[in-house]
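J.: got a predicted structure plus its sequence, pasted below:
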Amino acid sequence: MAVKLSTIRQAFHMLKSIDFEQLGRLSEKIDLPKVMATVGKMNDQQLSGLMRMLQSSGGGQKKELPPVNGDFYDLSSLLSPEDKALQLRVREFMEQEIQPVVNEYWMKAEFPFELLPKLAALNICGSTYEGYGGPNKSFLMEGIVTMEIARVDCSMATFFGVQSGLAMGSIYLLGSEAQKKEWLPDMQQLKKIGAFGLTEPEVGSGAAGGLTTTVKRVGDTWVLNGEKKWIGNATFADVVVIWARDVDDNQVKGFLLRKGTPGFTVEKMHGKMALRIVQNGLITLKDCVVEEKDRLEHANSFKDTAKVLRMTRAGVAWLAVGCARGAYENALAYTLKRKQFGKPIASFQLIQNHLVEMLSNLTAMQTMVYRLSELQDQGLLADEHASIAKVFCSLRTRDVVRGAREVMGGNGILLEYNVARFVADAEAIYSYEGTKEINTLIVGRAITGFSSFI
């Protein structure tokens, strides 16, 4: 077979770059005439293969690799310059301030209180609430901020969701004007911290009709008794939104329980395998007296509670996307550097299959939550929209983190490689803000017209 002229030219250019002093030293180690004779007998295909091998061995320029970027469909390009700048500021904060210390705090199950002033300076809490100090951003932008926080640490994203979504959201949607003015500006600046007390030791999914925490009106006050469990921020919150069943009318009502209220105690929960930085508490309420002014005046049934959950459930879907994106990007970066058999493992077919499956799930999730937030901004968000996103994204996040751990081999279980946390945290995301089963039934009711809830 004749050798192509293009191959000869390529070989000639490589010969021009040879250091002949090095060639002289090389001739002392190998039989150069024999090597040249062997090369001269090669056909075009064999010679091209030799050239590729020589180039990949370090003789040529280093291959320029694509950037590590989980936004495969470039959704961030749809943001305004102002919103894009905010996204990058949040990313910079998370990478420079949180990333260096996150594994240490995660292992100790402690919260980085000293970083709260810097987080407050980003001005991202309560961004969708008009007035009260917030920047008045879209739900889409709030979702992207949540994703950027979770991309580095899901615990900090959960803290943000409790503070900005559940706690502030309860006051914004259901509180009086006086309550909004008292709490929201300080909570927006993280000068006051909030928590959301709905879940109980024996009541999770059945909260709509099965709350065991009770409240009874006594004159101009309300008396609370019961327990709450898994309450994020509870150990250091200045105010906790407590949901309780009124013994007189059997309806769920909401109350703002202030720090230091007699009869209110909090025990930090220990032994968690996920979201370890989140300070979850077991709350005990024993004859806690709450004044009428601290009752959420527009929270008079569980339907009102559901308004808050609907709004924040979309945020949990975004949080799941951030978890998946962080795992994918860390795994991709690892495969580009990690070498086995003399080559980066990213060059192997089976590794690329894992990476593409992860990216496919991540891209589907991103496009889903993007549209979800558009619906929310248009005032068209329904329970089933938020629920199907939470189900899909938390489920697919499990797949992505599993794939990320897979391509990293044994290193995937070490915190220093920044994937093990995502693997663990994905399990908590899968369960909170409504289990897969409960959210599935919400969607099922919407598409069939039949309610299969007990």
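T.: Perfect, I can see it now. In this text, all values refer to a predicted model and were calculated from it rather than measured experimentally. Numbers count the residues shown, from 1 in each chain.

J.: drop to CA atoms for contacts and neighbour counts, all remaining ones
T.: OK.

J.: for the stretch 251-400 of the chain, which segments are assigned as strands?
T.: Secondary structure of the stretch 251-400 of the chain (DSSP state E, counting those that start in this stretch): strands located at 252-258, 264-268, 280-291, 339-340, 343-344.

J.: and among those, the most buried is which?
T.: strand 252-258 (a mean of 24; mean count of other C-alpha atoms under 10 Å).

J.: what helices or strands is it leaning on?
T.: Counting contacts by 3 or more C-alpha pairs under 8 Å, 6 or more residues apart in numbering; DSSP states H and E, strand 252-258 packs against strand 239-246, strand 280-291.

J.: okay if I get those as JSON lines plus distance to Pro100?
T.: Putting the helices and strands packed on strand 252-258 into JSON lines (distance: least, C-alpha to C-alpha, whole Å) gives the following:
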{"stretch": "strand 239-246", "distance to Pro100": "30"}
{"stretch": "strand 280-291", "distance to Pro100": "23"}
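
J.: nearest to Ser301, out of those?
T.: strand 239-246 (8.9 Å; C-alpha to C-alpha).

J.: how about that closest one, which residues are buried there?
T.: Across strand 239-246, burial judged by 16 or more other C-alpha atoms under 10 Å covers 239-246.

J.: between the strands of the stretch 251-400 of the chain, which gets nearest to Phe160?
T.: That would be strand 280-291 among the strands of the stretch 251-400 of the chain, by C-alpha to C-alpha, at 13.8 Å.

J.: what about the closest one, distance to the chain center?
T.: The chain centre lies 30 Å from the centre of strand 280-291; the measure is C-alpha atoms, centre = their mean, to the nearest Å.

J.: neighbouring contacts of that strand?
T.: Strand 280-291 has contacts (C-alpha atoms under 8 Å, 6 or more residues apart in numbering) with 220-235, 255-257, 261-269.

J.: Gln163: what's it in contact with?
T.: Gln163 touches 125, 187, 193-195, counting by C-alpha under 8 Å, 6+ apart.

J.: check contacts around Ile171.
T.: Here Ile171 is in contact with 179-180, 184, 296 (criterion: C-alpha under 8 Å, 6+ apart).

J.: who wins for neighbours among those?
T.: Within those, neighbour counts (other C-alpha atoms under 10 Å) peak at Leu184, which reaches 27 neighbours.

J.: ok, now which ones touch that one?
T.: Leu184 makes contact with 132-133, 168, 171-172 under the criterion C-alpha under 8 Å, 6+ apart.

J.: quick one: neighbours of Ser347, just the number.
T.: For Ser347, using other C-alpha under 10 Å, the count is 12.

J.: gap between it and Gly49?
T.: 17 Å (C-alpha to C-alpha, to the nearest Å).

J.: put this next to the previous one:
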Amino acid sequence: MTTTPLAPPDALPGADFYLYEDLLPEDERTVLLKARTFLRDEVKPLVNGYWDRGEFPMELIGKFRGSGLTALPYEGYGAHLPAASHLLNGMLAMEMSRVDASVATFFGVHDGLSFYSIHTGGDQEQRARWLPAMASMEKIGAFALTEPLGGSDVSGGMRTTAERQGGTWVLNGAKRWIGNATFADHVVVWARDVDDNQVKGFVVEQGTPGFVAVRIEGKTALRIVQNAEITLTDVRVPESNRLQNVNSFRDVAEILCFTRSGVAWQALGVMIGAYELALAYAKDRRQFGRPIAGFQMVQDLLVRSLGDITASWGMLVQLARLQDQGIFRDDHSALAKGFTTSRMRKVVASSREILGGNGILLDHDVARFFADAEALYSYEGTRQMQTLIVGKSITGQSAFV
């Protein structure tokens, strides 16, 4: 069955070379185009100034509430619609990153990591208590897993501890690189139970005594995202704030499997955003009496970038189908994250190269995409870690140390 392509505002100038958007049914394409218009009109004009200052545009949160973009993967508990397809959710993450990776990361932390942790790890009472306000963005969430001395090895080397004392848990330790944590209303904190040595999840409300979140300064990527270093000193959390359906790190890994595919879509959006800017620049910039878009070596960079975009997009379309069919695995997610972020690095470098000296100026946007790509390349699992996950899957041999 064929669908009639819509005429979107600010249509992708050739980035959707194989017409992947047309795979969405018309009602979902309408949601995507609404998001594209919102991001173009409300978000894009603000991002460079906030990125330069290293501040988060709090003024946008109220606008996000009315955008219809929150809680789309979910049903109930304040979600606006029946759960959207994984293909639409992926393309929405792509669309956000096409404008700004920091905004996409904010959504990925709040609507993905934090919301999904409570949605899957909490019991019915906990979901009813926290999720409606998160769906409407009346409350903002964060997710605290990474530690100052623990990144890829945090599953076995988590130093943050939780000790039960009657009906209360006492948390001690530190977390690092925690997005949204400076202003989030609550943070899902992962800690190792000193009793059974298993990882458990706790919802810590902002302002709880002993909980301190300090913004990390001096970042050169995702400068809009308010990453924090968190210290937990005898933080007392009631048993009712422990996620009741989380019993080990295996449950945490399932959450990361779900959100890691979102990072792959974000990487695609960064590629498209940088490619679009480079293509438009090449058509406009004149050297030796003609647009540089007519130079063979510029066309080579553009076509290589388009190939990386198209290949990544095709991989993610099939990934979304696997998710919708319920046969999606962690190694599927790992391959997509590792592949797309590697291709992203190439595309943003080529885009910066096409702009020449202007490629390092924030005014031309490509510099922001170039810098932000480095954060996406590393967070939620490095390429090397994704490689070992897939390598174990295809060989049956674990190469983890």
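T.: Looks like it came in fine. Note that the coordinates shown come from a computational prediction; the quantities given were computed from them, not determined experimentally.

J.: give me the TM-score for these two chains.
T.: Laid over one another, the chains give 0.96 as their TM-score (TM-score structural alignment, normalised by the length of the second structure), with 389 aligned residues with a C-alpha RMSD of 1.0 Å.

J.: related to what we said a few turns ago, could I get the buried residues of strand 239-246 of the first structure in TSV, plus columns for distance to Arg405 of the first structure?
T.: Shown next, in TSV, are these (distance: C-alpha to C-alpha, whole Å):
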residue	distance to Arg405 of the first structure
Val239	39
Val240	37
Val241	38
Ile242	39
Trp243	39
Ala244	42
Arg245	44
Asp246	47
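
J.: follow-up on the earlier one: Phe113 of the first structure: which of the helices and strands packed on strand 252-258 of the first structure is closest?
T.: Closest among those, once you apply C-alpha to C-alpha, is strand 280-291, at 15.0 Å.

J.: so the closest one matches what in the second structure?
T.: Using TM-score structural alignment, the residues of the second structure aligned to strand 280-291 of the first structure are 227-238.

J.: kindly report the same for stretch 54-61 of the first structure.
T.: Across the second structure, nothing matches stretch 54-61 of the first structure (TM-score structural alignment).

J.: farthest-separated two in the contacts of Leu184 of the first structure?
T.: It's Gly133 and Ile171 that sit farthest apart of the contacts of Leu184 of the first structure, by C-alpha to C-alpha, at 14.2 Å.

J.: now do the SS call for the aligned residue in the first structure for Lys139 of the second structure.
T.: Using TM-score structural alignment, the equivalent of Lys139 of the second structure in the first structure is Lys192. Three-state call for Lys192 of the first structure (DSSP: H, G, I helix; E, B strand; the rest coil): coil.

J.: surely Lys192 of the first structure and Asp186 touch.
T.: Yes. Counting by C-alpha atoms under 8 Å, Lys192 of the first structure does reach Asp186; the two are 5.4 Å apart.

J.: quick one: which of the contacts of Ile171 of the first structure is nearest Thr440 of the first structure?
T.: Using C-alpha to C-alpha, the contacts of Ile171 of the first structure come closest to Thr440 of the first structure at Leu296, 29.7 Å.

J.: count of residues packed around the nearest residue to the closest one once chain neighbours are set aside?
T.: Using C-alpha to C-alpha, 6 or more residues apart in numbering and skipping the chain neighbours, the partner closest in space to Leu296 of the first structure is Gly175 (4.7 Å). By the criterion of other C-alpha under 10 Å, Gly175 of the first structure has 23 neighbours.

J.: could you do Thr38 of the first structure as well?
T.: For Thr38 of the first structure, the neighbour count with other C-alpha under 10 Å is 10.

J.: map it across to the second structure for me.
T.: For Thr38 of the first structure, no residue is aligned by TM-score structural alignment.

J.: how about Gln378 of the first structure?
T.: Aligned counterpart of Gln378 of the first structure in the second structure: Gln325 (TM-score structural alignment).

J.: could you do Lys228 of the first structure as well?
T.: Aligned partner of Lys228 of the first structure by TM-score structural alignment: Lys175.

J.: surely that match is in a helix?
T.: No. Looking at Lys175 of the second structure with three-state DSSP, it is strand, so not inside a helix.

J.: returning to that earlier point: of all the helices and strands packed on strand 252-258 of the first structure, which one is nearest Val145 of the first structure?
T.: When those are compared (using C-alpha to C-alpha), the closest one is strand 280-291, at 22.7 Å.

J.: now the angle from the closest one to strand 239-246?
T.: Counting by axes from the mean of the first three to the mean of the last three C-alpha atoms, to 10 degrees, strand 280-291 of the first structure lies at 70 degrees to strand 239-246.

J.: pull out the buried members of the contacts of strand 280-291 of the first structure.
T.: Buried among the contacts of strand 280-291 of the first structure by 16+ other C-alpha under 10 Å: 221-235, 255-257, 264-266, 268-269.

J.: for the helix ranked longest in the first structure, which positions count as buried?
T.: When the first structure is parsed with DSSP state H, its longest helix is helix 302-337. Using 16+ other C-alpha under 10 Å as the test for burial, helix 302-337 of the first structure gives 302, 304-305, 307-332, 334-336.

J.: try stretch 312-328 of the second structure
T.: Under the neighbour-count criterion of 16+ other C-alpha under 10 Å, stretch 312-328 of the second structure has 312-313, 315-317, 319-320, 323, 328 buried.

J.: swap in stretch 38-45 of the second structure?
T.: Neighbour-count burial for stretch 38-45 of the second structure [16+ other C-alpha under 10 Å]: 38-40, 43.

J.: including distance to Phe369 of the second structure, could those residues go into JSON lines?
T.: Formatted as JSON lines, these follow (distance: C-alpha to C-alpha, whole Å):
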{"residue": "Phe38", "distance to Phe369 of the second structure": "20"}
{"residue": "Leu39", "distance to Phe369 of the second structure": "16"}
{"residue": "Arg40", "distance to Phe369 of the second structure": "16"}
{"residue": "Val43", "distance to Phe369 of the second structure": "15"}
